[in-house]
Structures are given as structure tokens and as C-alpha cells.
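Colleague: here is a sequence together with a model predicted from it:
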Amino acid sequence: MFQSAELGHRLSKDDYDAQVPALREALLDAQMELGETRRFPLILVLGGMEGAGKGETLNILNEWMDPRFIETHALGPPSDEERERPPMWRYWRRLPPKGKIGIFLGGWYALPILARGYGQGGHAELDQAMDRILRFERMLADEGALILKVWLHLSKQAQLERFQALESKKATRWRVTPEDWRQHEHYDAVRRAAEHALRQTSTADAPWLVVEGADARYRHLSVGQALLAGLRQRLAADPPQHSRRPAPPALPVTNGLTLLHSLDLSVRINKKDYEKDLEKYQGRLNLLLRKKAFAKRALILVFEGFDAAGKGGAIRRVTAALDARQYRIVPIAAPSDEERAQPYLWRFWRHLPRLGRVVIFDRSWYGRVLVERVEGYCTEADWLRAYGEINDFEEQLVRGGALVHKFFLAIDKDEQLRRFEARQKTGFKRFKITDEDWRNREKWEDYEQAVCDLVDRTSSDIAPWTLVEANDKRHARIKVLKTLCKRLEEEL
């Protein structure tokens, strides 16, 4: 794969100077159109062997285009904050919004390739990492991102000559680091790992372009032309490229027989038993989260449910048992303009807790397969593929040290009506009821079907759903606390 990038391509200064002005003008025009239309973000992964000119190429792109609309990220080893979250968190939080360009030096490929090249992981670990990257990039492409990946290659001899040339001059000696020489010592293994990774991850959605890095003029012109071609092709696409996939087959219809109908919503708990159990389980929860073992874990709780099902009350009974410095509640409403400019999971990645902390989502990423599905805010293809993306997201959370548990609070339609009417009559509760809540009742059966589908497709051993009978608020709160304590006892 790298043989053609070792042919010694060279570009004369005259040829370079003749082509650059028109290329720069065209790049600026395409960048301005991208910024004006805000149809998609451009993500450029700039990888390659050490010494191949990644930093120089990054600088030239910032010189040729308007740097105000380019976000550049040259990430080194993970910080302490990043090590306490899933590996992809550091990239998710830096994704460019629609209309902007994000350039990642090395990107999400550098660490797994070098780990394999340095013998810190086997072939299977590299394959697993590439599989996770494939799913990540497929999701970005499905969300509309334009992904371009450039590998700047350098032969072993050319790398050695470049390092020696830089070290021979006092003004450039600082540019060669011990890490550079370490990679040179492992050049053959790093090259094999990189070649394997590129073969595995060059797809129609996110293809790799291999560019010889020995000659700066050839390198800069090749990368700039590739960037321009990618931008022009996407900007000219009508309809947008990411909508080309046909919708997956629809989910089967259950003829009204749903999982929710099997719940006994008549269960009750009296006030005396409730107060006794509340004190018992809140105390147990507090002790569990003070264990030393929890310092190496994080807790992520998801609360979903029908309108007026009592999510807020259940959450308050959980947080009453916690140290206020230990937890954060994230209420999820309609996405803001900033959030709409990103993939739909972005706004949840940014709220992930560090180890030893708790984050509670009052509504969550399941909005894509609930309200967005039922209300038609996204296409059928979008919400159908979301099940797999959500499962992958939650698997990454667990692999990163989080304990994930999800609660759905269920009430019947009559109980919801009683609570709606009670809220309208109580002055300090009127803010809890909106016209949208009343409209949602008209699609009750559609929401029931959506809930059953999401439980069937996203409840797993590592991130289970608990269906909570919530017609009686006391029973619901105790079931949530009891379930949570049991899960923590099993995990810790």
C-alpha cells in the first residue's frame, strides 16, 4: 500500500509556484461556501510516519485557508482527565460543527498503531481498535460529516536522512525528539501496523489517501488538491451524499401486545413502609458509593418515561443519598443550535463523568428512538440505525469504567390524565405541563411501541433497562433505589 509513496516524487519550485495561487483561491471559495451553507462539517485526519511533514502540512493549510474557521488538534498522550473517560471522549468533544473544518493530527489512529508497532498490543487488539474506529466514522458519515484521511508516508531511509539533517543544524535540532528516534527504531513494525490499519479502515465513507512526504512542495500540493476535490464533490452533491443509503427494513408490528402491557401498574406501597424503605435504601446507596472500589468506576443513570411518570421525583430520591460534590443531573430538552450542528450523540459525550462521579440523565440519547421517531423529527433510516449506535456508545462507556443503568417509568393513560389535570390546578406545578404534553397523548400507542422496541434492542447485561411500575410514585421510587443498590453490590 505504501510502495507508490516511496517513488521519490518531486515538484519543481516553478511548477509549485504556478499552481498554488489558483489552488489557494479555490480552497478559500470552497471554505466560504461551506461556512455559508453549514450543510456539513469537514473532518481531516492527517496521519503518517514521524518526519513526513504532518505539522508542516497542517501549517500550510492554515496559511492557505481562513484559520478562523479551522479547528486544529494535535493530541499527545491522554491527560489524567482523559484517562478517566472512554478513549474516544477526547475526540468527540473536539468534533467541528457544521460549516467548519476540523483537522486532527494523527487522529484516533495514532495511539493504536504505535501501540502495535511498539509491541504493546497484539494483532487482535489492533483489529478491535480499528473496528471501533470504523463504527465511529460510519456514524459520523451517516450524520452528514465529510471525512478525509491523509497518510503522509516516508521510507525508512528518507526518515533517517530527515532526522539527521534536522539534528545537524542548531536551529532545527529541537524538532527531533527521543520519541522520533524510538519510532525510527521500530519503523518496520510501525509500518506494518499502519499498513494493516489503513487497509482495514479505507472505506467509501472515509477513504485514505497516501501521499509521499519526502518533498514538501509535492506533499502540500497533493493534500491541498485532495481537500479541494473532496469539498467540491460534497458541496455539489444534490441530494446530500449522506442521505443516499436506503432505509433499513422496518421493525415488526406486535399487534398491540407490548412489553408494557405485562406490567402490573396496580402495585402500591403504603406510606409507613415507604418511609422505612426510603431510609434503608438511601443509606445503603450512600455507603456503596463511598466504597474505595467506586473510585475506579463511574455511575451513569438514565431516566426515561411517559410524561408525568415521576422521573424528577425518583431522581431527587436518588440524589438525596449522594454527596452534592459527587453527582450532576443533566436535563435533556430539545437540542440547541450548537447541538444541532453536531452528531446527535455529541451532546451526551460531553457530559460523561470522571471516575468516582455520578451523572444522571433526565431523558437521554434515547430521544432519537422515542420522540424523534414518533414525531418524525428524523428519518426512519436515522432512528433505525440509532439502536446500533447507542449500543456501541454504551459499550464504550462500560469499557471506560462506567456502570450504566437505565430506568423507564411507566404509567397508564388514565393516571397520566389525572396528573396532568392536577398540575394545571396547582400554581407551582403549572410549569410542568405544556401543550406538547397534551399533544403527545394523541400518539400514546406509537410511544408504547417505540418504548418496547428500544428495550428489546438496547437492554443488555452491561447496560440493562429496568421497567418501573410508576402509577404509585412511592413504589416507583423504592424500586429505583432498590434496583440501583443491588446493581452496585453486584458490580463493586
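Modeller: Sure thing, it's come through. Residues are numbered from 1 along each chain as shown.
Colleague: can we go C-alpha only for contacts and neighbour counts from here?
Modeller: OK.
Colleague: ok, residue 443 to residue 79 distance?
Modeller: The spacing between residue 443 and residue 79, counted by CA to CA, to the nearest Å, is 47 Å.
Colleague: buried stuff in stretch 455-471?
Modeller: The neighbour-count check on stretch 455-471 (16 or more other CA atoms under 10 Å) flags 455, 458, 462, 463, 465, 466, 467, 468, 469, 470, 471 as buried.
Colleague: list of residues touching it?
Modeller: Residues from elsewhere that reach stretch 455-471, judged by CA atoms under 8 Å, 6 or more residues apart in numbering: 263-267, 309-310, 387, 390-391, 394-395, 398, 403-412, 415, 475-476, 479-480.
Colleague: ok, 6 Å please
Modeller: Stretch 455-471 is contacted from outside by 265, 404, 405, 406, 407, 408, 409, 410, 411, 476, using CA atoms under 6 Å, 6 or more residues apart in numbering.
Colleague: equivalent analysis for stretch 383-402, please.
Modeller: 85, 86, 297, 298, 299, 368, 369.
Colleague: in that stretch, which residues are buried?
Modeller: The neighbour-count check on stretch 383-402 (16+ other CA under 10 Å) flags 383-384, 386-387, 389-391, 393-398, 400-402 as buried.
Colleague: put this beside the first:
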Amino acid sequence: MFDAAELGQRVSQREFKEREVQLRTKLLTLQYRTHELARFPVLIDFAGVEGAGKATTINMLNMWMDPRFIRTIGYQKPTRAEMARPRFWRYWRDMPPKGGIGLFLSGRYSRPLLSRVYGDIDEPEFDNRLSEIIRFENALVDDGALILKFWMHLGRTQQEERLKELEADPLRSYQVSEEDWKNHEHYDDFVAAAEHLITRTNRSAASWHIVEGGNENYRHLRVGEIIAAELSRHLEVQERKAAEDRPPTRVASPDMPKVDTVFDALDLSLSVPKSDYKKKVPAVQARLGELGRKAQAEGQSTVLVFEGPDAGGKGGAIRRTVWSLDARTYRVFQFAAPTDEERAHHYLWRFWRHLPRAGSVSVFDRSWYGRVLVERAEGFATEDEWRRAYNEINDFERQIVDHGILLLKFWMHIDKDEQLKRFKKREKSPYKHWKLTDEDWRNRELWEAYKQYGQDIIQYTSTKKAPWILVEANNKPYARLKVLQTVIDHLQEKLDGPAGRPA
């Protein structure tokens, strides 16, 4: 695979200067068009053998283009904050906005490659890690991102000569470490693992480009010209799509026929007398507080998701759940229409960034399911976008659970009559009237549509690792106790194994 990158190709200084002027002009023009269109991000990854010139080529790209719209990120070993979240948290966190360019060193491929070379993971696990990367890249590409990946290559002898040359230069000797020489000793293992990595992850939407790194002039021009060609092609496609875009129109209809759903099987008459609720809730909240303190001490993180019809009791259940927790250990995030910054990223970006640190709790009042509920109903997401979102959401949640975070998803359900009763009560309440909006009444007209979309959510995203918990919420005391007890049961099991309920 790498023979063609060991030919000793060179570009003279004179030829370099001639080609550089044209290339720089083209790159700047394309960069400004990309920034102005603001329709897709550009992710450019640099991997390869040590000494092949990855960092210097990145410096050249920053010089050729406008660095105000470029972010260069070089990853080190994960920090404590990064280790507390799923592996891809830091890559989502550092995602460039639409219209921006991200240049990445030692990115998502680095740790799997090193782990495979040094035997920390076997080949099946290596493939699992590569599959994880492929799913990540597919989600971004499907959303319009341009992903370019460069493997900067040197032959074994070339690499040895380059490392010695750098070591002998007082101004550049810091660039060579003991780890670089250790990796050189495993050169053949690196090449074998890299061949497998490139073959496995070389896809048309996120392709690899192998670049010979021996001659600096050749390397810079080759990388720049590939970026220019791919960016030009991608811009043409995206500009054409932008010209064809139409304003979103509501897709859901008030005339949708009534069909049976999983919600129709719920017994919404379940209730708890207020007197019993007042007796039980202090003990339940005290138990949750005890478990919360233990979870904090042991670094056990929790994510709670609340969805369901408007006025379904999400806010009330959340307040009772966090009541006995240390306020420094939890955050409640309420999501409505995305901000300008959030719209400039993949729709999952704003949720990835709020995953909790070790021992903390993140509560989501509305969540990533907006893509397949409100955005589907209002036409903000195309059919292709909301249909593929089910798999993207399942992958997101699988990463959360596989990292050891406790994920609980509550669907707070009420019937249409109960919703109307609560709406009218809110209208008259001096401290709740602000919760009732014109949008709530508008959404009520689409009751059957939203119920069917909810049915799809349960059907496609209630998985073994992240099942939905349906809460019969017509009676608020019953719903709140069920949420509290469910959190206790799962957190207890996560920390100590199954245990009985408080008396």
C-alpha cells in the first residue's frame, strides 16, 4: 500500500514558488466561499509516521489560508475531564462550526493505532474501535461535512534519517522524543496496523490520501492541491443544494387518523392519594440523596432524559428528583429551538457537550429526540435526516452506556383530556401561566401525529442498553414517585446491585 509513497518525489524551490501563488489564491477563495455559505464544516486529519512533516504542513496551511476561520487541535493523552466522558466526547466538543475548518493532529485514529501496535487491544477490538470511528464520520458526512484524511508517509530508512536530522538541529531537536524512537523500532508493526486501518476506514465520503513526506515542497503542495480539489467539488454540490432549499413547512397534520400505539396500553388511571404521597416522598428522596452522595464519591455519572406531551409533568418530576441531590453535582438542561451557535453544528453537538463529568448528573428536559419529534413535525428535518437519526441516536446512547454512565429515559404520558385540564389551570396560575404558549396550543392540534411519532421513537430507540421507561402521568403524585423510585432502583443496582425499596 505504501510503496507508491516511497518514490523520492521532489519539487524544486523555484517550481514550488510558482505553484504556491496559484494554490494559495485558490485555497483562500475556496475558504471564503465556505465561510460565507456556512453550510458544512471541514475536518482535515493528519496521521502517519513520526517525522513525516505533519506539523509543518499544518503550519503551512495556516499561513496559506485565513487562520481566523481555522482551528488547529493536537490531542495528547486524555485529561481527567475527558476520561470521565465517552471517548468521542472531546472530538464532538472540538467540532468546527459550519463554514469553519478544523486541522487535527493525533486525532481519533491515534489511540486505536498505538494500542494495536503495542498489543493493548487485539484485532477484533481494533476493528470495533474503527467501526466506532466510521459511525462517527458517517453521521458528520450525512449532515454535509467534508472529511479529508492524510497519511503522511516515510520509508523505514527515511524515517531514521529524518529523526537523526531533527535531533542534530538545536532548533528542532525538541521535536524528537524517546517515544518517537520507540515507535520507530516498531515501524513494521505500525505499517501493518496502518494498512489495516486505512483499508477499513477508506470510504468515498471520508477518504484517505497517502502523501510522501520526504520532500517538504512536494508534501505541502500535494496536500494543498488535494484540499483545493476536494473542497471545490464539495462546495459546488453544497451551493447547488443551498439554491434548491425551500423554507420548512409543517409536515404533521391535524387530520392524521387515530391508530393504536404503545401509549394506549398504559393505565393512566393509576394514582397515589396525596396523603400517601406526602408520607412516602420524604423517605424516597432521602434514599436518593444517600445514593447520590455515594455516586459522587465513586465517580458514577448519570444522565436522565425526560420527554412526552406538553404539560406531561416533566418539570415537576425533575424538581422532585433533584431536590435531595447536592446542587453542585447536577445540571438541568432545557432545550428548545437551537441557538445560532448550535445550528452551526451537527444536531447532536449540543447534547454531547453537556454530558456529565465523573460523579455528576445531567438532566435533559427535552433532548436529542427533538430531531424525530418537533423537527420531523415542523419540517425542519428532511425525511432522510429524521429517518437516519434513529440510528445516530442509538449509537450516541450506546456510547454513553458503554462508558459506564447510567442512562435513564422517561416518557411522561398523559391523555388529551388531562392535557387540556392542565393547560386551563396554567392559564389561571400566577406562577405557571408563563409555561403556556401559543406553540403549546398549536402542538395540541397535532395530538395524533405526535403520539404516532412517539410510537416510532419507542419502537426504534428502546434498546436493551437504553430502554424507555413509560410513566403513567395523569396523576402527578403517582408519576413523581415512579420516577423517583426508578432512579433509585437503577442507581442502587449500578452502585451495589439490586436492593429492596424503602418502607
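Modeller: Yep, that arrived. The model shown is predicted, which means the values in this text are computed figures rather than measured ones.
Colleague: tell me how the two chains score on TM-score.
Modeller: In this superposition the chains share a TM-score of 0.96, using TM-score structural alignment, normalised by the length of structure 1; 483 aligned residues with a CA RMSD of 1.7 Å.
Colleague: one step back: pull the most distant pair out of the contacts of stretch 455-471 of structure 1.
Modeller: 265 and 404 (25.3 Å; CA to CA).
Colleague: out of those two, which sits in the busier spot?
Modeller: Remark: of residue 265 of structure 1 and residue 404, residue 404 carries more neighbours, 21 against 18, as counted by other CA atoms under 10 Å.
Colleague: surely the more buried one forms part of a strand?
Modeller: Yes. Residue 404 of structure 1 forms part of a strand when assessed by DSSP: H, G, I helix; E, B strand; the rest coil.
Colleague: quick one: map it onto structure 2.
Modeller: Taking TM-score structural alignment, the alignment pairs residue 404 of structure 1 with residue 407 from structure 2.
Colleague: what's the helix or strand for the residue lying closest to that match once chain neighbours are set aside?
Modeller: Excluding the flanking residues, the one nearest residue 407 of structure 2 by CA to CA, 6 or more residues apart in numbering is residue 303, at 4.8 Å. Element membership for residue 303 of structure 2 (DSSP states H and E) is strand 302-307.
Colleague: what about that strand, distance to the chain center?
Modeller: Mean-position distance between strand 302-307 of structure 2 and its chain equals 16 Å (CA atoms, centre = their mean, to the nearest Å).
Colleague: in structure 1, what residues pair with that strand?
Modeller: Using TM-score structural alignment, strand 302-307 of structure 2 pairs with 299-304 in structure 1.
Colleague: circling back to that earlier point, neighbour-wise, which one of the contacts of stretch 455-471 of structure 1 leads?
Modeller: Counting neighbours by other CA under 10 Å, residue 410 leads the contacts of stretch 455-471 of structure 1 with 27 neighbours.
Colleague: now the element after the lengthiest helix in structure 2, going C-ward?
Modeller: Longest among the helix segments of structure 2 by residue count, using DSSP state H, is helix 216-244. Later in the chain than helix 216-244 of structure 2, the nearest helix or strand by DSSP H and E is helix 274-298.
Colleague: dump the contacts of stretch 455-471 of structure 1 into CSV; add distance to residue 205 of structure 1 as well.
Modeller: Output for these, formatted as CSV (distance: CA to CA, whole Å):
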residue, distance to residue 205 of structure 1
265, 47
404, 31
405, 33
406, 33
407, 35
408, 36
409, 39
410, 40
411, 43
476, 45
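Colleague: what do we get in structure 1 for residue 471 of structure 2?
Modeller: In structure 1, the residue paired with residue 471 of structure 2 according to TM-score structural alignment is residue 468.
Colleague: now that match: which helix or strand?
Modeller: Remark: residue 468 of structure 1 resides in strand 465-469, with elements defined by DSSP H and E.
Colleague: what about that strand, how far off from structure 2?
Modeller: With mean CA distance after the TM-score superposition for structure 1, strand 465-469 of structure 1 departs from structure 2 by a mean of 0.7 Å once superposed.
Colleague: how big's the offset between the next helix-or-strand element following that strand and structure 2?
Modeller: Tracing the chain past strand 465-469 of structure 1, the next element assigned as helix or strand by DSSP H and E is helix 473-491. Comparison of helix 473-491 of structure 1 with structure 2 after fitting gives an average deviation of 0.9 Å (mean CA distance after the TM-score superposition for structure 1).
Colleague: list the buried residues of helix 473-491 of structure 1.
Modeller: By 16+ other CA under 10 Å, the buried positions in helix 473-491 of structure 1 come out as 473-485, 488.
Colleague: ok, which pair from the buried residues of stretch 455-471 of structure 1 is furthest apart?
Modeller: It's 462 and 471 that sit farthest apart of the buried residues of stretch 455-471 of structure 1, by CA to CA, at 27.7 Å.
Colleague: and residue 394 of structure 2, what's its match in structure 1?
Modeller: Per TM-score structural alignment, the equivalent position to residue 394 of structure 2 in structure 1 is residue 391.
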